[in-house]
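Enquirer: predicted model and sequence follow; I will ask about them next.
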Amino acid sequence: MLGVTLKDRKRAADIRSTTKVEDVPKKMRRLKWRWTGHMTSESRMKWSKIKIEWQPRNGKEKEDRDRTAGLNPTCQWSVYTQHNHIPDEHFAVTEMVGPRYRVLAGATLTSFFSVGQVLLGAIARAVRPWRTLTLVLYAPQLVTVAYFWLMTESVRWLLSKRRYADAAEVLRAAAAANGKRLSERAAAALRASAERERLEAERKAAERAQAPWLPMLVLRSRPMLFRVLVSPIWWISTTFIYYGMSINSVNLSGDGYFNYMAVTAIEIPGFCTAYFLLDRAGRRPVLCAAFWLCAACQFGYVFLPGATVQTPASLGYCFSTRQCIRKLGAWNEDFLNSTSVKLIDNLVYIFEQWAVSLTLYLVGKYCIAIVVAAVYVFTAELYPTQHRHSLFAFSSMIGRIGSITAPMTPALAQTVWEGLPSTLFGSCALLSGFLILLMPETRGVSLPDTMHDAERVGQAGPSAKDDAAHSKSSQ
């Protein structure tokens, strides 16, 4: 390509070696780590121990190991504390708004998560050394300590702890901010309502204590057992594709930092699309279409070796443009060296090496962002209120397998086949789309309260909850 100097290439190599994902096997060979398994047996105990240890080859490697011995526990603690407050933030925001705006508040909060990822790519492009980058990213989080004084406590939590005076103070402050006034009668009615809810919660807790064990209830219900076994599969696929595409975006042709920022920014319209379509088109059509379109984009990306345009139309355009430039250059050498021709040639090269592959990648990430926003709603609506948190947490917990295995995909691309990550992403999305079709539609259906109500979700006629109430009143 015209206009690319040796200095630019060295700078690109420096970028890849500082803040981008490295090939894990290559790094292992470079550091000359040797993993050896020692089998030792004890004659008295009649069993063996397997011990895996790292043997440094020289003194420098031993010094590096001792110097970074506390890095891994520190990173693990950082990840634990960071992800521990994400649910608290979500609950705090949704409790501050009314039921009418909770979905919008959740979508807005998720969108700001994507904005943070875009800022991460921009800061990483400006601050190359990873140690300095870590300090720049984590130092501003000290400002969140001020939230202890800026944010108010949850009114629902205060009512559940029978701290009615504190709850009334928070509500009075909120009413004053909106130009309203909380009367004493309203505060007394709120206290009476909270007492009734507390007594009802205690009654339900006593009933749950006498109810059979949750795994036994699931095993007795064939529809619920099928949902409990199937829902973790699409959760694994969702986390695997979502995090895997973000990690592999830096390996696309072009500027890795710009690619990462583009791939994370495309999540925002994806979340907004899910917000507008879930209540209009339904849960199953949105999820199935998003999964399958994501699979189509991933399989299409596999047929772009080297992230180069391979379609006949684009090849013809690029070939004809470059041939025209060469013919004019043969006629006039000054024309070939002009700035405008260099610019055109660079633009054609960028189109060949980057545009189509990045477009396919962005559409795939856009679709998986829709899935991320919809899968939370759809999974929660499949389970009864009595056990919704436990069953939802089970699906989400098993789904973390996808986020655990996603960082391994760059190494698979380097050691096995460069198209293997996209093939895995597309296969998982294709399978999950079929599994979604096996689930009932939950749009417009009342949330089930019991196992019996949950079994009847998606059936024709009145909702399961209304049907149960009608049968109870007839008795």
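Expert: That came through, no problem.

Enquirer: use CA for all of it now, contacts and neighbours both
Expert: Fine.

Enquirer: now do stretch 429-441: distance to the chain's middle.
Expert: 19 Å (Cα atoms, centre = their mean, to the nearest Å).

Enquirer: before we go on, here's another structure to hold up against the first:
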Amino acid sequence: MDSEDVLRVLDSGKHNIFQWLTFFKLGFVYLRGCWHVLAIIFMGAVPSHWCARPEDTNSTHYYPDGECSVTFEQGGTNVTEECSYGYEYGKEFDSTIATDFDLVCKNDYQVDLSTTIYMIGSALGAILITPLSDKYGRKKVLLVSLWIQGVFGIGVAFVQSYIAFVITRFVVALLNMAIALIAYVMITELFTTKKRTLPSVGVNFFWSWGIMTLALFGYLIRDWRHMQILITVPNFITVLYIWFLPESIHWLLTNKRWKLLRKTVKSAAKTNSITISEDFFRHMNEAETCPSRSIEQVEVDTFVKQGTEQHVETKDVKPMDGQTKAVTILDLFKTPKIRRYTIVMFYLWFVISLAYFGILFSTPTLHGNMFVNLAISGAVEMPACLTCMYVLERTGRRKPLVCFMLLCGVMNIVTIFVPAETASGVNLQPLTITFAMIGKFGITGAYSTVYLMSAEIFPTSVRNQAVGLSSFFENCGSISAPFIVYGAKNLERMPLVIFGALTVLGGLLALMLPETHGQALPENIPDIDDTPRHVTKTTAPLSDPGVTRL
């Protein structure tokens, strides 16, 4: 018996209520994570500003000269200097970190610096915290991370200095990436192979909804401290998840937590209105009473009632050693095949993130209301997700990933050849933006696909560690993108050339990956290199059904 067998039995219900309820619970976790990542757009917004005047101006003609300097008369001569008496701000926002800590003029880089440090925290969290869920359990690490993040998130709202803001936000980021990755892995481990695509891609809608709801929050709440409290409070709602969020069946089976596995399966079966006979659990009982004997050492017959017939699935599985060897991230480089997959996946995560943020920084800024623009940017990702949901289920994972990346790369390169206007004076800016949005469509599709492939290509025993390390490279890409853009100010076309070339290369390298659609999730490292296990199916008359519909 493996986790796919258990999920297949639970999937015999009519509506799979257990799976979809869990999906929406984890989707909420995914959604609120978006708020912490993007809230800096409003929390760090820089309103109009000018130099403040001194209280006593009787003896001096003192007036602002632009945003960052003043001119005053001294001894019959006009003197210009930096703002000596602080700054005054417009009324676009009640307060932001820029207004509270005077992060303007010579200090204006510090808003972007705080974002860079936040992203570094995300990268570290992916490799330091995410692996803990492989050892201690998905649910436990997820909930503890949410609550710790909630405490530091509330703390962010009460800091009185820029340094304290950066430090507390760093901790929030450290936990936020781990939370998102664990939630995503739990979703992929929740469904059978045949039904995994829809929820694995569909979870990205929660990210889009997060962007749009954040735009609404930003419009309604113009005080950054109040905004921070609002996006953090939902963390504590997850206290209810102690009772209502199940542990991953994949993790329970891989780590031989038979008692909790049996309880989880029975609860899921009750929710899905199916009854599982005790015969289904007999091998779990044997494994629990005899720990030295692995459940994989027996031949398992899974009984699933379908109409008036019973399908008996027999799997011949290789015996396992009595001792379970600890699996580490180094095992991802142990054999040529898993090593090749790992290196290619790491590169794809890096270049997809690099291209996504590269497009973001290189695309001409949309005119209009910043809140509406953010809402639109969330909405435009939905067509890509819908496309993925349709295509990935019908054509697999690898081909769409290659096409999405090549589309993005070509659009990046094509954009740099579009002039600002034609010889006759026709404005080509809309065409440039159209190409950029097609590129964003492609990279959004690639993001959804690479997340799904990462969860499917790495084995359960090291999946969270592998996805966490992959996300580290993702964060390296997002950190690198602004440096490439701003470091090439005198070579305007160079950034898009770099992004386009690297993305096209990534699309070609993706051809080296296996097709994971329709394949059972590998449980351990040897499953990657082993030949497919023999599966035979026979149809027998109904006698002692293991599963019946209530």
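Expert: Received the coordinates, thanks. All figures in this text were calculated on a predicted structure; none of them were measured in a lab.

Enquirer: distance of the most centrally placed residue in structure 2 from Leu26 of structure 2?
Expert: Centroid-nearest residue in structure 2, with Cα atoms, centre = their mean: Ala180, separated by 5.3 Å. Distance of Ala180 of structure 2 to Leu26 of structure 2, computed by Cα to Cα, to the nearest Å: 9 Å.

Enquirer: Leu407 of structure 2 maps to what in structure 1?
Expert: By TM-score structural alignment, Leu407 of structure 2 lines up with Leu293 in structure 1.

Enquirer: for that match, give me its contacts.
Expert: By Cα atoms under 8 Å, 6 or more residues apart in numbering, the residues touching Leu293 of structure 1 are 364, 367.

Enquirer: ranges for the strands of structure 2?
Expert: 49-51, 62-64, 69-74, 77-82, 87-89, 274-276, 301-306, 309-315, 535-541, 547-549 (DSSP state E).

Enquirer: what's the closest of these to Val418 of structure 2?
Expert: Of all those, it is strand 49-51 that lies closest to Val418 of structure 2, at 35.7 Å by Cα to Cα.

Enquirer: which elements pack onto that closest one?
Expert: Strand 49-51 of structure 2 is packed against strand 69-74, strand 87-89, with contacts defined by 3 or more Cα pairs under 8 Å, 6 or more residues apart in numbering; DSSP states H and E.

Enquirer: let's see it at 10 Å
Expert: For strand 49-51 of structure 2, the helices and strands in contact under the criterion 3 or more Cα pairs under 10 Å, 6 or more residues apart in numbering; DSSP states H and E are strand 62-64, strand 69-74, strand 87-89.

Enquirer: which residue in structure 2 aligns with Tyr138 of structure 1?
Expert: By TM-score structural alignment, Tyr138 of structure 1 lines up with Thr232.

Enquirer: what count of nearby residues applies to its match?
Expert: Neighbours of Thr232 of structure 2 under the rule other Cα atoms under 10 Å: 26.

Enquirer: over to Ala194 of structure 1?
Expert: Neighbours of Ala194 of structure 1 (other Cα under 10 Å): 19.

Enquirer: now it, nearest residue through space, not along the chain?
Expert: Leaving aside its sequence neighbours, Ala194 of structure 1 sits nearest to Leu159 (Cα to Cα, 6 or more residues apart in numbering; 6.2 Å).

Enquirer: now that neighbour: how far from Arg196 of structure 1?
Expert: 11 Å.

Enquirer: pull out the buried positions in stretch 213-231 of structure 1.
Expert: For stretch 213-231 of structure 1, a neighbour-count test (16 or more other Cα atoms under 10 Å) marks 218, 224, 227-228, 230-231 as buried.

Enquirer: ditto for stretch 465-475 of structure 1
Expert: Per 16+ other Cα under 10 Å, stretch 465-475 of structure 1 contains these buried residues: 465, 468.

Enquirer: distance from the chain centre to that stretch, please.
Expert: Distance, centroid of stretch 465-475 of structure 1 to centroid of chain: 40 Å (Cα atoms, centre = their mean).

Enquirer: check stretch 289-305 of structure 2 too.
Expert: 35 Å.

Enquirer: and if you look at stretch 73-81 of structure 1?
Expert: For stretch 73-81 of structure 1, the distance to the chain centre is 19 Å (Cα atoms, centre = their mean).

Enquirer: what stretch of structure 2 does it fall on?
Expert: Under the criterion TM-score structural alignment, stretch 73-81 of structure 1 matches residues 167-175.

Enquirer: all helices for the stretch 101-250 of structure 1, in order.
Expert: Along the stretch 101-250 of structure 1, counting by DSSP state H, counting those that start in this stretch, helices occupy 102-126, 130-138, 147-150, 155-160, 164-177, 184-210, 214-220, 222-248.

Enquirer: of those, which is nearest Asp279 of structure 1?
Expert: helix 102-126 (10.8 Å).

Enquirer: now for that closest one, which elements pack on it?
Expert: helix 86-96, helix 130-138, helix 256-265, helix 267-281, helix 356-381.

Enquirer: got the ones you listed as a markdown table, with distance to Val250 of structure 1 columns?
Expert: A markdown table is the format used below for those (distance: least, Cα to Cα, whole Å):
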| stretch | distance to Val250 of structure 1 |
| --- | --- |
| helix 86-96 | 26 |
| helix 130-138 | 16 |
| helix 256-265 | 4 |
| helix 267-281 | 16 |
| helix 356-381 | 11 |
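
Enquirer: would you tell me which of those helices gets closest to Pro407 of structure 1?
Expert: Of these, nearest to Pro407 of structure 1 by Cα to Cα is helix 256-265, at 14.8 Å.

Enquirer: I'd like the distance between Lys25 of structure 2 and Met177 of structure 2.
Expert: 17 Å.

Enquirer: so for the two, which sits in the more crowded spot?
Expert: Met177 (29 against 16).

Enquirer: OK, contacts around the residue nearest to the more buried one when sequence neighbours are not counted?
Expert: What sits nearest to Met177 of structure 2 in space, not counting adjacent residues and going by Cα to Cα, 6+ apart, is Ser122, at 5.2 Å. Taking Cα atoms under 10 Å, 6 or more residues apart in numbering, we find Ser122 of structure 2 in contact with 37, 116, 128, 170-178, 471-472, 474-476.

Enquirer: who's in contact with the residue at the greatest distance from the centre of structure 1?
Expert: The C-alpha centroid of structure 1 is most remote from Trp331, which lies 55.0 Å away (Cα atoms, centre = their mean). Contacts for Trp331 of structure 1 (Cα under 10 Å, 6+ apart) come out as none.
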